[in-house]
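A.B. asks: What follows is a predicted structure for the sequence shown.
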Amino acid sequence: MISIDDVKHIAKLAKLRFTDEEAERMAKDFEGILEHFKSIDKFDLSAVDLNKYEDGLKSVIREDEVRVYENKEKLFKNAKTMRETYIEVPKIIE
C-alpha cells in the first residue's frame, strides 16, 4: 500500500510539492499502477524468445558535424545566467 507519506517522500526527491488532496490522489494512482504490474507478472513468458528480433538489427549512427552558430545572442537568449560562454545552472545536489 502506498501511503501519502510515501508520495510526499517521492515528491521531495523529485523536487515537487503536492497538497494533501493531490498526494492522496497520487497514492491511489500509484496503487493502480502497481496493481497493473502485478497482473502483468502473472503472464507466463517462458516461451518467449528474447533474441527473436535481434537478427538484422544494427545501430544507426550519424556522423558528427561541427558547425559554428553565428548568432550567439539568439542562441543564449533563454539562458538565465551566463559566465563568459558557459550557461550557469543551479546546483541540484544537496
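C.D. replies: Arrived safely.

A.B. asks: Please count neighbours and contacts with C-alpha atoms only from this point.
C.D. replies: Fine.

A.B. asks: check contacts around residue 43.
C.D. replies: By Cα atoms under 8 Å, 6 or more residues apart in numbering, the contact set of residue 43 is empty.

A.B. asks: in the protein, which spans are strands?
C.D. replies: Counting by DSSP state E, one finds strands in the chain at the ranges 81-83, 86-88.

A.B. asks: Included below, for side-by-side comparison, is a second structure:
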Amino acid sequence: MSVTRKDVDYIAELARLSFTDEEASRMTDELNSILHYVEKLGELDTEGVLPLSNIHDQKNVLRDDVERPSISNAEALQNAPDRQDRFFKVPKVIG
C-alpha cells in the first residue's frame, strides 16, 4: 500500500489543512515511509507473544473513596458572579 499525492490532498481537505506543493510532496514521502515501516513490523514473528498494553507490571494505586464533609451549596455560590436558584449561571457556549 502506498500513499499518493491525491491521498494527501484528500486528507488535507478533510483536516482543513493547506500544503504547498513542496509540503505535500514531503508529506507523501513521510507517510509512505511510515507505512513501509509498519509493513516491516508485520513481518515479525509474534507467535506466542502475549498482547501488551503496558510495559510495567503495575496496577492502579488509588486511595479508598471516603466520604468527607464538603462546603454547603450557599458557601459555593457565595462568590459566584451570577447564579440562578442553587446553580452557577454561565454564558451560553453552544449555539
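C.D. replies: Received the coordinates, thanks. On a predicted model such as this, the values are computed, not experimentally measured, just so you know.

A.B. asks: circling back: export the strands of the first structure as JSON lines, with columns for mean neighbour count and distance to residue 17 of the first structure.
C.D. replies: Formatted as JSON lines, the strands of the first structure follow (neighbours: other Cα atoms under 10 Å; distance: least, Cα to Cα, whole Å):
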{"stretch": "strand 81-83", "mean neighbour count": "10", "distance to residue 17 of the first structure": "25"}
{"stretch": "strand 86-88", "mean neighbour count": "11", "distance to residue 17 of the first structure": "25"}
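
A.B. asks: Out of these, flag the one nearest residue 24 of the first structure.
C.D. replies: Closest to residue 24 of the first structure of these is strand 86-88 (Cα to Cα; 36.6 Å).

A.B. asks: average offset between that closest one and the second structure?
C.D. replies: Following superposition, strand 86-88 of the first structure is found to deviate from the second structure by 3.2 Å on average (mean Cα distance after the TM-score superposition for the first structure).
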